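A.B. asks: only geometry, no sequence info:
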């Protein structure tokens, strides 16, 4: 009996292999060439590639409505409603209303442009802001959970500074 079971397994495997060969042969070109086996495009143009450029979502609408130019970031510093919540970072420009950001994750980065910034209220994260006036660039460390003078209020000459970057870490 043992040899009969082995014979049936071998015969079954041979039949399956033969069936696969038959199916493969039916799909072969009759002239023996492989020209028709090459992959053919289904449509004239395939879908585009998804490439993350880290652009800030809805930046054009935010610029039009709030006069804040949000360029790009890693998604861990997000514009938020200023509601007094202690976890928000608050930015104070001279020529605009206070701007707030919610910070998440271990490290955050945001490239932006807010003119005439003079103060920042930090949250529980370590934070630095990069600013410029004319061709001069300065970086200010932001105190945790406290107000920090930056830009015009921290400058001996009282010059107007634009906020360019926010970097945070836990």
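C.D. replies: Structure received. Quick caveat, the model's predicted, so the values are computed rather than measured.
A.B. asks: going forward, measure contacts and count neighbours with C-alpha atoms only.
C.D. replies: OK.
A.B. asks: three-state assignment of residue 85?
C.D. replies: coil (DSSP: H, G, I helix; E, B strand; the rest coil).
A.B. asks: could you do the one 10 residues further on as well?
C.D. replies: Secondary structure, three-state DSSP: residue 95 is coil.
A.B. asks: ok, now how distant is it from residue 15?
C.D. replies: Distance, residue 95 to residue 15, using Cα to Cα, to the nearest Å: 83 Å.
A.B. asks: same deal with residue 154?
C.D. replies: In terms of Cα to Cα, residue 154 sits 85 Å off from residue 15.
A.B. asks: again with residue 79
C.D. replies: 66 Å.
A.B. asks: now do residue 105
C.D. replies: In terms of Cα to Cα, residue 105 sits 59 Å off from residue 15.
A.B. asks: got another one to weigh against that:
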């Protein structure tokens, strides 16, 4: 579920390119309340994912293709335009995997 970013171990943090003209913040946090589950959403301009106590798998779309990224417990992963030559990406699903 959507949560206030506070550095809690059970949070998943999604970093985006902030844009006040469309109301997009620079980061969004989600709290995992179970060992598994998923959230479907559309969050544009995502450039990194960070996990706490729960590993995740995330789907991102860019240029008509979907990419799945796995992030280990306590991990950080650059994605989309956060990587060298990466395309602007939209986060479309987060899955807690453990």
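C.D. replies: Sure, I can see it. This one's a predicted model, so the numbers in the text were calculated from it and none came from an experiment.
A.B. asks: comparing residue 79 and residue 15 of structure 1, which residue is more hemmed in?
C.D. replies: residue 79 (17 against 12; other Cα atoms under 10 Å).
A.B. asks: next up, the contacts around the more buried one.
C.D. replies: 99-102 (Cα atoms under 8 Å, 6 or more residues apart in numbering).
A.B. asks: and if we set it to 10 Å?
C.D. replies: 56, 62, 68, 70, 88-89, 99-103 (Cα atoms under 10 Å, 6 or more residues apart in numbering).
A.B. asks: which one in structure 2 is aligned with it?
C.D. replies: For residue 79 of structure 1, the aligned position in structure 2 is residue 2, judged by TM-score structural alignment.
A.B. asks: do you know how far its match is from residue 11 of structure 2?
C.D. replies: Look at residue 2 of structure 2 and residue 11 of structure 2: by Cα to Cα, they are 9 Å apart.
A.B. asks: anything in contact with each of the two?
C.D. replies: With Cα under 10 Å, 6+ apart, residue 2 of structure 2 and residue 11 have common neighbours 28-32.
A.B. asks: now the residues you listed in a markdown table, with secondary structure?
C.D. replies: Below are those laid out as a markdown table (three-state DSSP):
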| residue | secondary structure |
| --- | --- |
| 28 | strand |
| 29 | strand |
| 30 | strand |
| 31 | strand |
| 32 | coil |
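A.B. asks: so what's the residue nearest the centre of structure 2 up against?
C.D. replies: Most central in structure 2 under Cα atoms, centre = their mean is residue 14, positioned 3.8 Å from the mean C-alpha point. Residue 14 of structure 2 makes contact with 26-30, 43, 46-51, 76, 91, 94, according to Cα under 10 Å, 6+ apart.
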